[in-house]
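[1] Pasted the sequence and its predicted model underneath.
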Amino acid sequence: MGTFFLALAALTIAAPLTPFAVGLTLLVFVYAVGSLSGSHLNPAVTVGLMASRRFPLAHGLLYLVAQVAGALLARFVAGAGLVGELGHSYQAGPAAAEFLGFGILMITVAATTEKQVAKAGSGIAVGGALLAGLLVSHGVLNPAVALAMGLATSPAVWATLLSAVVFSLLFSVIERTKPAEVEDGSAPTPKAQADDSK
């Protein structure tokens, strides 16, 4: 359902408002269904989370099917003129731009799954990250939405998937090297670490 509305916003909202509409849609769904499904509206995000073992493989494959189905349904609805004109100005960006733009989103999603961001702020964080990534890349940043737009063969789609895996694994490495947390959730001071080593 979420990917359907996300793709519908991308297909029917004219530029320059498209990134804002897509970012706002994601923000809404993170709040609305985040506790039920994790708000997986992007196949690349799902692939990245599976690659870094943050999401079960079996569930991830089912999510991928649902995401693609939702995007294709949005394409049908938009193409049939049921919700306004089908936009034609939103295109895949250069592969490098899609790679870097999606990196912003993937790092943020990985952080929220590790509870680095308070639950109440995760919608703003992820929606804002998508908006920032879209403004950086001027692209799609979602393979399911790209499929709905007829851009599935674009190199940018593969760049997005590669970015998802690379940045998710990169975050995992960073996560493992952070200082150990104490009970109140704050990092221990150098003095506390020295005392512990005695």
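    That came through, no problem. Numbers count the residues shown, from 1 in each chain.
[2] from here on, contacts and neighbour counts on C-alpha atoms
    Noted.
[3] Regarding His40, what is its secondary structure?
    The three-state label for His40, taken from DSSP: H, G, I helix; E, B strand; the rest coil, comes out as coil.
[4] The structure to be compared is supplied as follows:
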Amino acid sequence: MATSKSKKAKKSTEKPKNTNTKPEVTVVEEIVTVTEPETIVTEIAEVKMKENKKSKCIFANFFAKKGDPEENILTIFKTPKIWGALVGELIGTMFITMLLLTLGIYQPLYVLFGVIGVTLAVFTLSGAHLNPAITAGMMATRRVSAIRGVLYMVAQVVGAWLGLVIVNAFRMAGETKVDLPALTAVEASNLWQLLAIEFLGVFTLAFFFNRAQEYKSRRSAFTYAAIIGGGMVLAVLFAIVISSNFFKISNNFILNPAVAIMYQIFPTSAENFGTLISKVGLEVLVFILAPIVAGILAFFVGDIATTLAGEDECEKHHHCKDGHCHEK
């Protein structure tokens, strides 16, 4: 009897087998987000609008007035700052002229140290243009106002004249009369050669000056002066090698219209008045007009390169909204 009860108990504890049990299947639902065509078109339009705004901002930065927007002929003389700037340009150009007339352009190392020193001395006064071709480039790219640029050019010419007077006075007071370096007269036969030398030299100097403006805003005076000095030396070396070795011409470049004007480049005698005017015209073309054009062109090339290389920089200086750009 006991045995039969235990079997029944054991039998009752066993679970019945379910032959119809199916394996469990885990269903993973994948949610796919379908973007409506209208949304895609809207996003593309927004991207294009941002690109257009950025392009407008870049061009606005390129053509924007980079100098004092409030400066004009009525406001420039209200503060004494302009007089300090003019004194800086006058004294600086005087020293540059004395440097070139005493040590000469055939001493590039002396020119380097001299230009760096003079630039550092007048850097905070006027920016140390010291060359009408540089000032013309600054005016064309709207870094200085027209009235400031004209005043700078006048100060540079007067400074070059003072430098010539001082050096010539010491020369005349000496026991031995040493002649100043003389320029070979510009003739129709060598016109294009002299134009090329002046143009290349001033273009090199002006491009370096343009690039130095990036460091002027960072108050790195020595870097600013070193770039300008390096550009001056490179321009002089180009002029020396090309004129002496390639063209077989000596003493036929100045690279500074202010110095050229005061350095007696204009002839004072000729066979007749027509010949005199013709010679004066050639001198003006080579030593004044060509350098000024080279300076302006070099500044525009430098600004174009800066704009293309630093497109995002315009957002720091301009606020663009609804297709219009304003200076911050």
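    All right, it came through fine. Keep in mind the model is a prediction, meaning the values are calculated, not measured.
[5] What does the superposition give as a TM-score?
    After superposition, the two chains reach a TM-score of 0.80 (TM-score structural alignment, normalised by the length of structure 1), with 182 aligned residues with a CA RMSD of 2.6 Å.
[6] Helices of structure 2, residue ranges please.
    Counting by DSSP state H, structure 2 has helices at residues 2-13, 37-63, 81-102, 108-126, 132-140, 146-173, 191-216, 221-240, 257-262, 273-284, 290-309, 314-317.
[7] Show the contacting residues for the residue nearest the centre of structure 2.
    Within structure 2, one residue has its C-alpha closest to the average C-alpha position: by CA atoms, centre = their mean, that is Asn210, at 2.1 Å. When the contact criterion is CA atoms under 8 Å, 6 or more residues apart in numbering, the partners of Asn210 of structure 2 are Ala298, Phe299, Gly302, Asp303.
[8] Show me what the last one aligns to in structure 1.
    When the two structures are superposed using TM-score structural alignment, Asp303 of structure 2 falls opposite Ser172 in structure 1.
[9] Distance check, the nearest residue to its match once chain neighbours are set aside against Val173 of structure 1.
    In space, Ser172 of structure 1 comes closest to Ser52 once its chain neighbours are excluded; the distance is 6.8 Å by CA to CA, 6 or more residues apart in numbering. Between Ser52 of structure 1 and Val173 of structure 1 the distance, using CA to CA, to the nearest Å, works out to 10 Å.
[10] Look at those two and report which has more neighbours.
    A side-by-side neighbour count of Ser52 of structure 1 and Val173, using other CA atoms under 10 Å, places Ser52 first with 19 against 12.
[11] Per the alignment, that one pairs with which residue of structure 2?
    Residue pairing (TM-score structural alignment): Ser52 of structure 1 is matched to Thr141 of structure 2.
[12] Wait, its match touches Phe299, no?
    Yes: counting by CA atoms under 8 Å, Thr141 of structure 2 does reach Phe299; the two are 6.9 Å apart.
[13] Of the contacts of Asn210 of structure 2, which are reproduced in structure 1?
    When the contacts of Asn210 of structure 2 are mapped onto structure 1 through the alignment and contacts are counted by both residues aligned by TM-score structural alignment, their matches' CA atoms under 8 Å, the preserved ones are Phe299, Gly302.
[14] Now distance to Ala45 of structure 2 too, for the contacts of Asn210 of structure 2, in CSV please.
    Rendered in CSV, the data for the contacts of Asn210 of structure 2 read as follows (distance: CA to CA, whole Å):
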residue, distance to Ala45 of structure 2
Ala298, 38
Phe299, 36
Gly302, 33
Asp303, 30
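[15] so what's the aligned residue in structure 2 for Ala156 of structure 1 up against?
    When structure 2 is aligned by TM-score structural alignment, the residue opposite Ala156 of structure 1 is Val286. Going by CA under 8 Å, 6+ apart, Val286 of structure 2 touches Leu191, Leu194, Leu195, Glu198.
[16] how about the first one, what does it touch?
    By CA under 8 Å, 6+ apart, Leu191 of structure 2 lies in contact with Leu282, Val286.
[17] Around the counterpart of Val157 of structure 2 in structure 1, count how many other residues there are.
    Structural alignment places Val157 of structure 2 opposite Val68 in structure 1 (criterion: TM-score structural alignment). Other residues within reach of Val68 of structure 1 by the criterion other CA under 10 Å amount to 22.
[18] What distance do you get for the residue lying closest to Val68 of structure 1 once chain neighbours are set aside to Ala14 of structure 1?
    Counting by CA to CA, 6+ apart, Val68 of structure 1 lies nearest to Ala144, which is 5.2 Å off, once chain neighbours are set aside. In this view, Ala144 of structure 1 and Ala14 of structure 1 are 19 Å apart by CA to CA.
[19] Just give me the match in structure 2 for the residue nearest to Val68 of structure 1.
    Looks like Ala144 of structure 1 aligns to Ala258 there (TM-score structural alignment).
[20] Would you check how far apart its match and Pro108 of structure 2 are?
    Here the criterion is CA to CA. By it, Ala258 of structure 2 lies 20 Å from Pro108 of structure 2.
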